[in-house]
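J.: my questions are about this predicted structure, shown below with the sequence.
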Amino acid sequence: MLRWFRSNKCKKITEAEQEPGREEGVDKEEAEDFIRLYHAENPSAGSVKPRLRDVFGEISQTGTYTHTAAELAFGARVAWRNSNRCIGRLYWKSLRVRDRRHVDTADGIAEECAEHLRIATNKGKIRPTITVFAPDTPGERAPTIWNDQLIRYAAYLNSDGGVVGDPANIEVTRMARRLGWRGHGTRFDVLPLIIEAKGGLTAHEVSPELILEVPLRHPEFSWFAELGLKWHAVPAISNMCLEIGGVRYPCAPFNGWYMGTEIGARNLADVGRYDQLPVVAERLGLDTSHDRTLWRDQALVELNIAVLHSFAEDGVTISDHHTESRRFIAHLEKEERNGRVCPADWSWIVPPLSGATTPVFHRYYDDVQLTPMFSHRSRE
């Protein structure tokens, strides 16, 4: 098999530093709720009673149960449908589900994550994709990925307290270095995947062949390219737990495509991230002496224009926040017509740039928690 990741097993973290396994079994009520939901939305699946009988019997014997491939695919898609912080849910039914529940080794997970990136990247025509690995079982914790995304940039602390790279990833970079990884010290070094499996942590470097990156330039300002900024094409979340009918899949990386503001108004603009607004403002010749000049706002718009322009020129899927806001309203209305609640967290749905100019700003939402769902893991 072609190996897309290079493993580094020179050091393992002791089991005492890791999260304990799950002791309790699956809640039968959660299982029943999901099975009934699946059958209600998939009439061709047949009678629900025989399936419930099998599920209850398996839970009684083992403390858990096994989803069919169809149930898994449906559960993953509905978890996206229920994601109250995601604005891009209109196409939830299009999510490509890769069933890799039989994979439970670090090397196997790394290989499948590589294939996930290849499929999802699709030469720039980004495909929404999820790869689901082994679930937790009573008394045994399934493998996990420590990185919050499959592709993340390292952060190096300078002696003066400054940071080279992405400050959001200081701790993951430290862990990678404990495991023997050494980067090149640039602002955009891709971190290895840190995978916890079979009692230890290992680092697995991502092959450059798998990483599609977009160098940023501006349609009007030639100097923008001199800033040396870029971003990767696939936002593959890898540190959330997929929960379906009481069964937890703690390793289930998934992706859609980027909305431009995620890069231009957050990753590259936030003070706690790459903090590029002062740099852009200086190049634009803006008056930064006080806030009333709105220099940050002007710089922010130009930075976001550069992101959208660059992705479009390179043929890489991306959406602007106005289009995505309209799509979300269309999704919400469709859900309401189908008699379903569409959960949404206003503070996440409203874009971080020109929020009041988008239709998602001017309404309230049902911020409820529905299952299936994606939840944040804890190592406490």
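T.: Thanks, I have the structure now. Note that the structure is a prediction, hence the values are computed from the model and not measured.

J.: when you work out contacts or count neighbours from here on, use the C-alpha atoms and nothing else.
T.: OK.

J.: give me the distance from the lengthiest strand in the chain to the chain's centre.
T.: Identified as the longest strand of the chain according to DSSP state E is strand 200-206. Its chain's C-alpha centre lies 19 Å from the corresponding centre of strand 200-206 when counted by Cα atoms, centre = their mean, to the nearest Å.

J.: what of stretch 152-168?
T.: Stretch 152-168 sits 22 Å away from the centroid of its parent chain (Cα atoms, centre = their mean).

J.: how long is it end to end?
T.: The first and final residues of stretch 152-168 sit 9 Å from each other (Cα to Cα, to the nearest Å).

J.: next, the one to line up against it:
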Amino acid sequence: MTALCNEMITGAPVTFAAAEDFLRMFHDAHPEAGAVRQRLAEVRAEIEETGTYRHTHQELCYGARVALRDTGWCTSGLPWRRLKVRDLRGIHKAQAVATQCFEHLRLAANGGKIQPLVTVFAPDRPEAPGPRIWNPQLVSYAGYPEMGDARNIDFTDSVEALGWQHPLPRSAFDHLPLVVSAGLQDPQLFTIPREVVTEVPLTHPDLPWFADLGLRWPAVPVISNMRLRIGGVDYPAAPFNTWFVGTDIGTRSLADESAYAMLRPVAIHLGLDTSTDRTLWRDRATLELNRAVLHSFDTARVTITDHYAETQHRLAWLRSRRNRGDRPAFRPHSSR
């Protein structure tokens, strides 16, 4: 998992070609916005004067929604046009970014009925970068050599170097602090209030001992370390969420040897023969982990989907996808 680094990014000037491609797409979808020719003339003049331009609120919302849809994060059955976009482009200080991230968690949890949400903070500008969130997700667990989320070991080491002190005693589900950098300033640590973190304790519909494993998972997957690019403008802090697919938790997080490595403990409790992979014990243990995840979220009345429904959605998305020009997208921070 990505650790903190001394990366120095300043906003590069926006090209008019990238802006034009997006604005034509926006006006095609929103003819009520007026003549595209006039808007293009305004943006060209603004870019020539400042090196960048400011999206209208409508343009920002449309771009964020298209980015979420076309990146493939839009889960099945989700009407992407109705995704809620929080336009917080006036916020660039680290403390204010952290406070609004906590509000994002509260709003997204929505009492279990997960609200798909994007929060957009200040963009990069030619003279200085915008704020950045370093955590892969707003809520994630520390990784230690002997326990926790192994994907986060490097990140945990980094935040400890910045002054974070892990709880005593340590556990497999210690919440990492939020790490935010504002412009060219050093990253700052912020403790995430417990009251804005919704977690689901994991139990199993048929296996009473499963609860004794003490597993749990955040209710909302808020991706926070990707930059949102719309028409050539980069928003380096734009946390977004939909809801979990069950296998994201059961297979990719709990079962995976590079994360929580829970397959062997579950298999031992099931009494399976783990002496050889030919017994398919890994498959059986993975199945029970995924059953537990879906059962637990359903019991807690927290929105979740399964991988069968998601497969059908992804196939439909792939059939309809069009790679045309510089489309809005969420991108890894290393991508320019």
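T.: Cool, the structure landed. Keep in mind it's a predicted model, so treat the numbers as computed, not measured.

J.: picking up where we left off before, tell me the residues of the second structure aligned with the longest strand of the first structure.
T.: Aligning strand 200-206 of the first structure against the second structure (TM-score structural alignment) gives residues 186-192.

J.: any idea how far residue 313 of the first structure is from the spatially most central residue of the first structure?
T.: In the first structure, the centroid-proximal residue (Cα atoms, centre = their mean) is residue 237; its distance is 1.9 Å. In this view, residue 237 of the first structure and residue 313 of the first structure are 25 Å apart by Cα to Cα.

J.: show me where the stretch 101-250 of the second structure has its strands.
T.: With DSSP state E, counting those that start in this stretch as the criterion, the stretch 101-250 of the second structure has strands at 117-120, 132-133, 178-181, 188-190, 199-201, 216-218, 222-223, 226-230, 233-235, 240-241, 244-245.

J.: CSV for these, including distance to residue 271 of the second structure?
T.: What follows is the strands of the stretch 101-250 of the second structure, written out as CSV (distance: least, Cα to Cα, whole Å):
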stretch, distance to residue 271 of the second structure
strand 117-120, 43
strand 132-133, 43
strand 178-181, 40
strand 188-190, 43
strand 199-201, 23
strand 216-218, 23
strand 222-223, 36
strand 226-230, 42
strand 233-235, 50
strand 240-241, 38
strand 244-245, 28
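
J.: so which of the ones you listed gets nearest residue 27 of the second structure?
T.: strand 226-230 (14.2 Å; Cα to Cα).

J.: so what does the closest one touch, helix or strand wise?
T.: helix 57-71, strand 233-235, strand 329-332 (3 or more Cα pairs under 8 Å, 6 or more residues apart in numbering; DSSP states H and E).

J.: what does that strand correspond to over in the first structure?
T.: Against the first structure, strand 226-230 of the second structure falls on residues 240-244 (TM-score structural alignment).

J.: return the set of buried residues in the matching stretch.
T.: Buried residues in stretch 240-244 of the first structure, defined by neighbour count with 16 or more other Cα atoms under 10 Å: 240, 241, 242, 243, 244.

J.: give me the contacts around it.
T.: When contacts are defined by Cα atoms under 8 Å, 6 or more residues apart in numbering, stretch 240-244 of the first structure is touched by residues 31, 34, 72, 75-76, 79, 148, 248-253, 371-377.

J.: could you rerun that using 6 Å?
T.: Residues outside stretch 240-244 of the first structure that contact it (Cα atoms under 6 Å, 6 or more residues apart in numbering) are 75, 248, 249, 250, 372, 373, 374, 375, 376, 377.

J.: quick one: buried ones out of those?
T.: Among the contacts of stretch 240-244 of the first structure, those that count as buried by neighbour count (16+ other Cα under 10 Å) are 75, 248, 249, 250, 372, 373, 374, 375.

J.: mind listing what's buried in the longest helix along the second structure?
T.: In the second structure, taking DSSP state H as the definition, the longest helix is helix 281-299. Going by neighbour count (16+ other Cα under 10 Å), the buried part of helix 281-299 of the second structure is 281-282, 285-297.

J.: residue 103 of the second structure: which of these is nearest?
T.: Nearest to residue 103 of the second structure among the buried residues of helix 281-299 of the second structure, with distances taken as Cα to Cα, is residue 297, at 22.1 Å.

J.: what does the closest one correspond to in the first structure?
T.: By TM-score structural alignment, residue 297 of the second structure lines up with residue 311.

J.: repeat for residue 108 of the second structure
T.: In the first structure, the residue matched to residue 108 of the second structure (TM-score structural alignment) is residue 120.

J.: how near is the nearest residue to residue 368 of the first structure once chain neighbours are set aside to residue 43 of the first structure?
T.: Spatial nearest neighbour of residue 368 of the first structure, chain neighbours left out: residue 343 (5.4 Å); criterion: Cα to Cα, 6 or more residues apart in numbering. Going from residue 343 of the first structure to residue 43 of the first structure by Cα to Cα gives 24 Å.

J.: these two: which is more packed in?
T.: For residue 343 of the first structure versus residue 43, neighbours defined as other Cα atoms under 10 Å are more numerous around residue 343 (19 against 10).

J.: that one reaches residue 84, doesn't it?
T.: Yes: at 5.0 Å, residue 343 of the first structure counts as touching residue 84 under the criterion of Cα atoms under 6 Å.

J.: ok, back up a step: out of the helices and strands packed on strand 226-230 of the second structure, flag the one nearest residue 260 of the second structure.
T.: So among these, strand 329-332 is nearest, using Cα to Cα, at 24.0 Å.
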